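K.L.:
show me the folded form of this:
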Amino acid sequence: MRLVYKIAPPVLQNGVVKNAFAVDGFPEQLHKSATDHDDFISVTTGGLANKIANCINTGKQCR
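P.N.:
Predicted structure coming up:
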């Protein structure tokens, strides 16, 4: 998923940031990127999840 907004970039004018924006809507968390999150759910069948995990966990280049 890609979410895109057409907005003016922030600029610094007389020591003040104009057109500032934040990705999240949590002012109480000071708009820190470390507090942002997303969800991902992967559904696999036939033991594919175990094959994927084994490949990744053994350091292989998985295809």
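
K.L.:
all contacts plus neighbour counts: C-alpha atoms, from now on.
P.N.:
Fine.

K.L.:
helix or strand for Val17, which one?
P.N.:
Assessed by DSSP states H and E, Val17 sits inside strand 16-18.

K.L.:
next up, for comparison:
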Amino acid sequence: MRSLGFTLYLTILDIGSFINSFLIFIFSNNLSHAHLDYLYWLLAVLSFVKLLLYLDYARSFIYI
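P.N.:
Okay, here's the model as predicted:
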């Protein structure tokens, strides 16, 4: 069970790396001219949205 969990963790990590590479490719083909600060702002905004969704879920959670 532990090896299955570790495998799923690495799979999710790899999928995130592919998505990150795709986002960098979208911003520019040449990394010298790419505005990677836009990518990091996008990731910061997405993380903030995830935080808001988590807080909304945590607030609405009812302990049984």
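
K.L.:
where does the TM-score land?
P.N.:
Put the two chains on top of each other and the TM-score (TM-score structural alignment, normalised by the length of the first structure) is 0.24; 29 aligned residues with a C-alpha RMSD of 3.4 Å.

K.L.:
on that earlier part again, so what secondary structure elements neighbour the strand holding Val17 of the first structure?
P.N.:
Applying 3 or more C-alpha pairs under 8 Å, 6 or more residues apart in numbering; DSSP states H and E, we find strand 16-18 of the first structure packed against strand 11-13.

K.L.:
residues near Ile15 of the second structure, how many?
P.N.:
Ile15 of the second structure has 11 neighbours, counted by other C-alpha atoms under 10 Å.

K.L.:
so which helix or strand takes in the residue most central in space within the second structure?
P.N.:
Taking C-alpha atoms, centre = their mean, the centroid of the second structure lies closest to Gly16, which sits 6.3 Å from it. Using DSSP H and E, Gly16 of the second structure sits within helix 2-27.

K.L.:
which is the next helix or strand following that helix?
P.N.:
Counting by DSSP H and E, the element after helix 2-27 of the second structure in chain order, helix or strand, is helix 36-60.
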